[in-house]
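Trainee: give me the fold of what follows.
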Amino acid sequence: MANYLSVYGVVNSLTPFQTSVTGQSCSVLLSVTAQSQGQINFVVNLQTFVLEQHTFRPGEPVIGIYDTSVPVPLIYPPQYQAVVLAPNRDGSMAALDYFDDDLLNTDQTIRLNIPADGSTEILMTNGQYYLYNPGGHYLFFLYTSASASTPAEITPQKVIVFCSPE
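Mentor: Okay, the predicted model is just below:
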């Protein structure tokens, strides 16, 4: 089962990531100085979800999420396949996990509160509004605070619903 970890840092550089003999690919290596891990690299390819299709530049704050269950090469700096990348303009925190219909995550440590007033933007990965209960899906969300209770109560600013193919 996927287990996602969030990394917060600043973009150092973006370079082409060669995955073929011809040296051409549709992947980029995003080098980041992470707050807690130091230098790391994210491989960004066509499967990486980039919030708002943002184009990153050196010096920008970034949130990167990767799957800890995916094998990685034993190199320095560490190199992870980016699952989600998001600009971090306002010092937000982020997470990606599966949430049930009651909006409780898999290890029951987070419960999402979605206000009825529409103040939380709920979108699909294609940028369109998701008009149903987002539970029962993997959800990426941005937030600024969480309660100290167990499970932590979080009212996200934005939720991205990763729908399964129909």
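
Trainee: only C-alpha atoms for contact and neighbour calcs from this point on.
Mentor: OK.

Trainee: gap between P61 and E121?
Mentor: 22 Å (C-alpha to C-alpha, to the nearest Å).

Trainee: these two: who's more crowded?
Mentor: P61 (21 against 15; other C-alpha atoms under 10 Å).

Trainee: so who does Y76 touch?
Mentor: I40 (C-alpha atoms under 8 Å, 6 or more residues apart in numbering).

Trainee: which residue lies nearest the spatial centre of this protein?
Mentor: The C-alpha lying nearest the average C-alpha coordinate of the chain belongs to V84 (C-alpha atoms, centre = their mean; 3.5 Å).

Trainee: so that one: helix, strand or coil?
Mentor: strand (DSSP: H, G, I helix; E, B strand; the rest coil).

Trainee: ok, it - contacts?
Mentor: The contact partners of V84, by C-alpha under 8 Å, 6+ apart, come to 48-51, 64-66.

Trainee: among these, which pair sits farthest apart?
Mentor: Farthest apart among the contacts of V84 by C-alpha to C-alpha are L51 and Y66. That separation is 14.4 Å.

Trainee: comparing the two, which residue is more hemmed in?
Mentor: Counted by other C-alpha under 10 Å, L51 and Y66 do not tie: Y66 has more neighbours, with 22 against 17.

Trainee: quick one: contacts for that one?
Mentor: Y66 neighbours (C-alpha under 8 Å, 6+ apart): 4-6, 80-84.

Trainee: second input sequence below; structure requested for side-by-side comparison:
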Amino acid sequence: MANFQAFRGVVIMIDDFLIDEKGGNVGCYKLITLDNGYGAVVNFVVSPNTYFVDHVTLNIGDRVTGFYDGNAPVPLIFPPQFRAIVMARDTRYENVKVDFFNDELISSDNSLRLNIGPNTKIVLENNQLFNQSPANRNLIVVYGATTKSIPAQTTPSKIIVMC
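Mentor: Sure, this is the predicted structure:
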């Protein structure tokens, strides 16, 4: 099971990332560097399989959150370099959480409980409708306001099921 971690920062660099010596995939992989404004810098390797919430195109200066698997091996270099699983451009009234949600739709860190509403759109990563229960799956959740309870509760606007 993936251990989803997040890093939020401002995009300070976007560059091509070479993954093989022959250059067969030039331009297919990107290296996106984020600075959180407190001295921490992280490089995200973005592959063709990286999911971009709302299919946005990132630009230098955008405030974004990158999600990665905290259990995945990483090279011992500075700045840290993670394989991006999900990238989300931060917006004022929208939050994004990537996590495993159990049969009660509570996140694995017990910080968020989902209440599916009639306007909650549930789709696959390819934007096709998902007609099953999203419980017991890895989900990308797009939501607005939450309650102040523990866990916080929200009715998400969109749930993307990661199959």
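
Trainee: please state their TM-score.
Mentor: Comparison of the two superposed chains (TM-score structural alignment, normalised by the length of the second structure) gives a TM-score of 0.86, and 161 aligned residues with a C-alpha RMSD of 2.0 Å.

Trainee: pull out the buried residues from stretch 51-68 of the second structure.
Mentor: Across stretch 51-68 of the second structure, burial judged by 16 or more other C-alpha atoms under 10 Å covers 51-53, 58, 62-68.

Trainee: now the residue lying closest to F17 of the first structure once chain neighbours are set aside: how far from P58 of the first structure?
Mentor: Nearest residue to F17 of the first structure in three dimensions, chain neighbours excluded: V28, at 4.8 Å (C-alpha to C-alpha, 6 or more residues apart in numbering). Counting by C-alpha to C-alpha, the gap from V28 of the first structure to P58 of the first structure is 13 Å.

Trainee: so the residue of the second structure positioned farthest from its centre: helix, strand or coil?
Mentor: The outermost residue of the second structure, judged against the average C-alpha position, is K22 (30.2 Å), by C-alpha atoms, centre = their mean. At K22 of the second structure the chain is in coil, as set by three-state DSSP.

Trainee: corresponding residue for G38 of the first structure in the second structure?
Mentor: Under the alignment (TM-score structural alignment), G38 of the first structure maps onto A40 of the second structure.

Trainee: okay, now that match: neighbour count?
Mentor: Around A40 of the second structure sit 13 other residues, with neighbours defined as other C-alpha under 10 Å.

Trainee: would you list the contacts of V84 of the first structure in a markdown table and tack on secondary structure and distance to I114 of the first structure?
Mentor: Formatted as a markdown table, the contacts of V84 of the first structure follow (DSSP: H, G, I helix; E, B strand; the rest coil; distance: C-alpha to C-alpha, whole Å):
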| residue | secondary structure | distance to I114 of the first structure |
| --- | --- | --- |
| T48 | coil | 26 |
| F49 | strand | 22 |
| V50 | strand | 23 |
| L51 | helix | 20 |
| G64 | strand | 23 |
| I65 | strand | 22 |
| Y66 | strand | 25 |
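
Trainee: mind listing what's buried in the top strand by length along the first structure?
Mentor: In the first structure, taking DSSP state E as the definition, the longest strand is strand 4-16. Of the residues in strand 4-16 of the first structure, 4, 7-14 count as buried by neighbour count, 16+ other C-alpha under 10 Å.

Trainee: which residues does the helix or strand following that strand contact?
Mentor: Following strand 4-16 of the first structure in sequence order, the next helix or strand is strand 28-34 (DSSP states H and E). By C-alpha under 8 Å, 6+ apart, the surrounding residues in contact with strand 28-34 of the first structure are 7-17, 38-45.

Trainee: rerun at 10 Å
Mentor: With contact meaning C-alpha atoms under 10 Å, 6 or more residues apart in numbering, strand 28-34 of the first structure is reached by 7-19, 38-46, 56-64, 77, 79-82.

Trainee: got it, and stretch 14-24 of the second structure?
Mentor: Residues from elsewhere that reach stretch 14-24 of the second structure (C-alpha under 10 Å, 6+ apart): 25-34, 43-47, 58-60.

Trainee: tell me the one of the contacts of Y66 of the first structure nearest Y143 of the first structure?
Mentor: Nearest member of the contacts of Y66 of the first structure to Y143 of the first structure, counting by C-alpha to C-alpha, is S6, at 12.7 Å.

Trainee: correct me, but that closest one touches A95?
Mentor: Yes - with contacts counted by C-alpha atoms under 10 Å, S6 of the first structure reaches A95, the gap being 6.3 Å.

Trainee: thanks again, I'm all set now.
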